[in-house]
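Based on what follows, work out the 3D shape:
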Amino acid sequence: MLTNYKTGVYFDEMMRGDGQPKRHYQWFYQLVHQFSERELMNKHETAQLNFLRQGITFTVYSHTGGTERTMPFDFVPIIIPRGDWEKIEKGMKQRMSALNHFLDDIYHEQRIVEAGVIPRDLIENNPYYYDKQIGGVRVPLNNHIFLAGVDLIRDENGEYRVLEDNLRNPSGMSYVFQNRYVMRQVYPELFNQHSIETLEHQISELHQSLISQVPLNAEPGKKPTAVLLTPGIYNSAYYDHVFLAQQMGIELVEGRDLVVNDDIVYMKTTRGLQRVDIIYRRIDDDFLDPEAFRPDSMLGVSGLLRAYKKGNVSILNGIGNGVADDKAMYVYVPDMIRFYLEEDPIIPNVETYFLSDPDRLDYVLENIDQLVIKNVGASGGYDMLIGPQSDESEQEIFKKKILEKPSQYIAQPTIKLSRAPAYQEGRFYPCHVDLRVFVMSGEQMNVLPGGLSRVALKEGSLVVNSSQGGGGKDTWILSESGDQHA
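The predicted structure follows:
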């Protein structure tokens, strides 16, 4: 089935340049060769049906409204050897530790600004910097990042690099578990012989991280009550919200289910009001509290910020985290690691140019057809130009946007994203992939083994986001012991 597969100039996760599988993929390669074309097609179709039956969907927004889709799934896993994973794990813990120090610092002492490491105006002009609302507020465990999703890529040399940090409301964790569930249903053969890190205890790790962040003025001796606050069924990641709330055994609530009395948050129940201690919110800062942010918000809870500032409720992820994960601040994360931890970054960034620098701006405008341009405030693959895949009219539109507001955009070289085989429409072909790694933080920090491998299923495409036609793959970390199974 892989005889006509060409690796080309890209680093391939599974195949070597001579058309043979890499050592850690050999057993998978041999297994696939035992299936007939009909069996492979059946397994592929069964996997897609599994997603459909379980209602595993996301919403794609466009100018005509929202369309609900099932997440496309590809059965060729990304397999990461133990040694590579240990490096990723250390790199993620290092990065989250530095970013958490940064968030704590800029809302309190601002040592990194005083030291001249990060320009003051880059922080103060950031639309996600909420010093007026939460400056000086102490949060439980001094932890601002309960759950992070860090997007990693591999370059043409196979080196891992961080593409972006998601510290506000990273989505996709539910797909990690569902990819594994579907893989085990459809390909039980793959799990019989091989030791793959289990995901079994990861939801309880997430729950433990959640309930360890008890507010400073919680009722003494009482078990904390946690809820997941969702914008509701029309949100693109609603499936994610439902799954995580159910699996952690916490209530899924909307803003109208909560009320603030005397600066304490309560949930409305059939037995009356019940005090809420911890809110895992999946609502953006702007919509959390119409008193403190957008007065037209119908999604939040009036008075929530007052309760938060008085230490009566924890809100996770922290309010104001967006200042640390926008694409302009990303450039400074290696400096944060050196400043707060006195270490060199374990996993480097992708080279990035600020367009507010006139020399860089000229270079980018002249070479726009070779670069990737991103809006610093956008996500999900929106307001982005991939130079080599764009035409002149698209390039002209972006040149105008950049010249109108240079500080709103960054540029990066077009990285030769690594590829892996995907099986779609009865054939194997190479597709670009990235990896979203999930980091949970409470009293301890824990990295979910594997994470969400996203794949650009459209042949030749570099955009892996599900909102732009990407799909998911299961991610396997090979465990050392022979008795541990996924």
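
From now on I want contacts and neighbour counts done on CA atoms only, so please keep to that.
Noted.

Nearest residue to residue 435 in space, please, no chain neighbours.
Leaving aside its sequence neighbours, residue 435 sits nearest to residue 453 (C-alpha to C-alpha, 6 or more residues apart in numbering; 4.4 Å).

which residues are contacting the helix or strand the one you found falls within?
According to DSSP states H and E, residue 453 maps onto strand 452-455. By C-alpha atoms under 8 Å, 6 or more residues apart in numbering, the list of residues contacting strand 452-455 from outside reads 78, 172-173, 175-176, 431-437, 464-466, 470-475.

Just the ones of those in helices?
The members of those that map onto helices under DSSP state H are 173, 175, 176.

Going by distance to residue 66, which of the residues you listed wins?
Residue 66 lies nearest to residue 175 out of those, by C-alpha to C-alpha, at 20.2 Å.

For the residue nearest to the closest one when sequence neighbours are not counted, the count of nearby residues, please.
Nearest non-adjacent residue to residue 175, counting by C-alpha to C-alpha, 6+ apart: residue 452, 7.1 Å away. Using other C-alpha atoms under 10 Å, residue 452 is surrounded by 27 other residues.

tell me the SS of residue 179?
helix (DSSP: H, G, I helix; E, B strand; the rest coil).

Can you give me the distance of it to residue 473?
Taking C-alpha to C-alpha, to the nearest Å as the measure, residue 179 falls 7 Å from residue 473.

For the comparison step, fold the sequence that follows:
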Amino acid sequence: MESKKILPIFSSYKTNPVFYDEIFKNDKEIRDTYGELFKLFNEYKVDDFKLLNEKAKLSFLNQGITFQVYDKTTVEKVFPFDLFPKIITADEWDHIESGALQRSKALNLFLYDVYHKKQIIKDGIVPIELISSSENYLDQMNGLEPPGGIYNHISGTDVIKHSDGEYYVLEDNIRCPSGVSYVVSNRVALKRAMFGVFNNYPTCPVANYSENLLEIMQSVKPAGVDIPTCVVITPGIYNSAYYEHSFLAKSMGIELVEGRDLFIEKDFVYMKTIYGPVKIDVIYRRIDDAFIDPLEFNPDSVLGVPGLFAAYKKGNVTLVNAPGTGVADDKAIYTYMPQIIKYYLNEEPILNNVHTYHCSRPKELAYVLDNIDKLVVKPVDESGGYGISIGNKLTKEEIEKVKAVIKENPRKYIAQPIMALSTHATFIDEKQCFEPRHVDLRTFTLLGKDKEFVLKGGLTRVALKEGNLIVNSSQGGGSKDTWVLKR
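The predicted structure is shown next:
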């Protein structure tokens, strides 16, 4: 067919049978879902598409869509964006959405149990050592009743499509999952750069995330409050996700504050304004547990609010997400997710777990040490792709270093088989053509009092370096718009 003829912009595209390619069944045959979209992209001359690509980058730059990378110095970068979107059919999405919601509900019940009766520990499902040794477990949360019974109001579930065509969860993020602002910005940038690109695809909107987030926050207001005043608290402009903090506050129509903008009086939280103090009822916090209150946690913190946790304990303010949620997104807890889902919901997991070895178990530690070249080793409490070692990319010397690090603190590490993340057509600037690159998907689930919401889309992250399996922006990754098709 003429429409399937491969033009220069795709001329060097080569599929790898080891990986599931989302666009091509093979080097020449296009999957039905992408037929019309491929036809549109394939008609562009290289120079014309290059201009569109630059237009999208300029759009991101003008909007201030950036992120910070921490290394020896702090560098601010424009978030890389690829114009070719990922498409998810309605049936596929139903599966992903129900699985993400199931996990979020199970994790919320797990958190409530862990900070109350600890029945799952008493019944021998999850070992007490795993909880007590977690750096993110907070003794201060024991016995506290979060408003609405919700701990993980916002969850980010990272999923991949494996070479078998099935979806697998890589990890659950329920401390301060980031990236949703890029989901919305990607959609805007694509619409601006390519007029008419949505004409043949009935695509679900993503701009409704903020209104649903605000409703979730309002649903968990403290007792006795009729119309809650909500804010977003940020560590400040130098935080890696500051763009997202400001974007969410603006799109929800609420104030973006820093710790210095708030104060506590008689265990209530107030915001300083030119018109006098304003009582604050719900805080969407983008500050880690250790820094939210120097009187309760890290005494050296200048980011939080002295006395905030006392106000929280009294039920006078709601913190979104609740402190102490990090104990449940510890990657060691991930290994127990099938049992956790079964225990609390009496359901089989909808989404697959990746087989995971926890190095605190002697037999599994021995296997990991003997097979590092076939495994991905991850620290249990890091995010952003930091600290990950992919065995088949390491030299013999590097493998020995990884072994030594694991032996020093086995509790801190898990290992998984090297998963075959699906690939997706991605425009490579240096080569001026499309090539396959590995992708994953971060979904966003909201839980409130008698309300739940899963954003029909998510952040498709793409590893821009050829052969790289780490998609995080901090490790050189970018993103794509994600289309969930309506029925």
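
Quick one: map the residue nearest to residue 435 of structure 1 onto structure 2.
Superposed on structure 2 with TM-score structural alignment, residue 453 of structure 1 falls opposite residue 460.

Can you check which part of structure 1 stretch 326-337 of structure 2 sits on?
The aligned range for stretch 326-337 of structure 2 is 322-333, by TM-score structural alignment.

Between its first and last residues, how far does that stretch reach?
14 Å.

Also stretch 421-432 of structure 1?
9 Å.

picking that back up, near the residue nearest to residue 435 of structure 1, how many other residues are there?
26.

same question, residue 127 of structure 1
That count, for residue 127 of structure 1 with other C-alpha under 10 Å as the rule, works out to 13.

aligned partner of residue 23 of structure 1 in structure 2?
That one, residue 23 of structure 1, aligns with residue 32 by TM-score structural alignment.

what do you get for residue 345 of structure 1?
So, by TM-score structural alignment, residue 345 of structure 1 is matched to residue 349.

show me what contacts its match?
Neighbours of residue 349 of structure 2 in contact, by C-alpha under 8 Å, 6+ apart: 99, 102, 338, 341, 342.

so it, which of the three states?
Residue 349 of structure 2 - assigned by three-state DSSP - is coil.

pretty sure residue 224 of structure 1 contacts residue 211?
Yes - look at residue 224 of structure 1 against residue 211 with C-alpha atoms under 8 Å: they come within range, at 6.7 Å.

who touches both of these two?
Common neighbours of residue 224 of structure 1 and residue 211 (C-alpha under 8 Å, 6+ apart) are residue 278.

which residue lines up with residue 258 of structure 2 in structure 1?
So, by TM-score structural alignment, residue 258 of structure 2 is matched to residue 254.

overlap between the contacts of residue 349 of structure 2 and structure 1?
Compared against structure 1 with both residues aligned by TM-score structural alignment, their matches' C-alpha atoms under 8 Å, these retain 99, 102, 338, 341, 342.

So how do I select the buried members of those in PyMOL?
Burial among those is assessed by 16 or more other C-alpha atoms under 10 Å; the matching PyMOL selection reads:
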select buried, resi 99+102+338+341
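
Now do the shared contacts for residue 179 and residue 473 of structure 1.
Common neighbours of residue 179 of structure 1 and residue 473 (C-alpha under 8 Å, 6+ apart) are residue 73.

The nearest residue to residue 399 of structure 1 once chain neighbours are set aside: what secondary structure?
With sequence-adjacent residues excluded and distances taken as C-alpha to C-alpha, 6+ apart, residue 399 of structure 1 is closest to residue 365, at 6.5 Å. The three-state label given to residue 365 of structure 1 by three-state DSSP is helix.

per the alignment, residue 365 of structure 1 corresponds to what in structure 2?
So, by TM-score structural alignment, residue 365 of structure 1 is matched to residue 369.

same check, this time on residue 171 of structure 1
Going residue by residue (TM-score structural alignment), residue 171 of structure 1 aligns to residue 178.

Could you give the number of residues near its match?
21.

Likewise for residue 223 of structure 1?
With other C-alpha under 10 Å as criterion, residue 223 of structure 1 counts 11.

And residue 451 of structure 2, by the same measure?
Using other C-alpha under 10 Å: residue 451 of structure 2 sits among 12 other residues.

Could you do the one 10 residues further on as well?
If you count neighbours by other C-alpha under 10 Å, residue 461 of structure 2 ends up with 27.

What distance do you get for it to residue 85 of structure 2?
11 Å.

Equivalent analysis for residue 161 of structure 2, please.
Counting by C-alpha to C-alpha, the gap from residue 161 of structure 2 to residue 85 of structure 2 is 16 Å.

Please enumerate the helices of the stretch 351-486 of structure 1.
358-366, 392-404 (DSSP state H, counting those that start in this stretch).

same thing with the stretch 101-250 of structure 2?
Assigned by DSSP H, counting those that start in this stretch, the stretch 101-250 of structure 2 shows helices spanning 119-122, 128-132, 180-193, 209-219, 242-252.

check contacts around whichever residue in structure 2 pairs up with residue 382 of structure 1.
Using TM-score structural alignment, the partner of residue 382 of structure 1 in structure 2 is residue 386. Going by C-alpha under 8 Å, 6+ apart, residue 386 of structure 2 touches residue 475.
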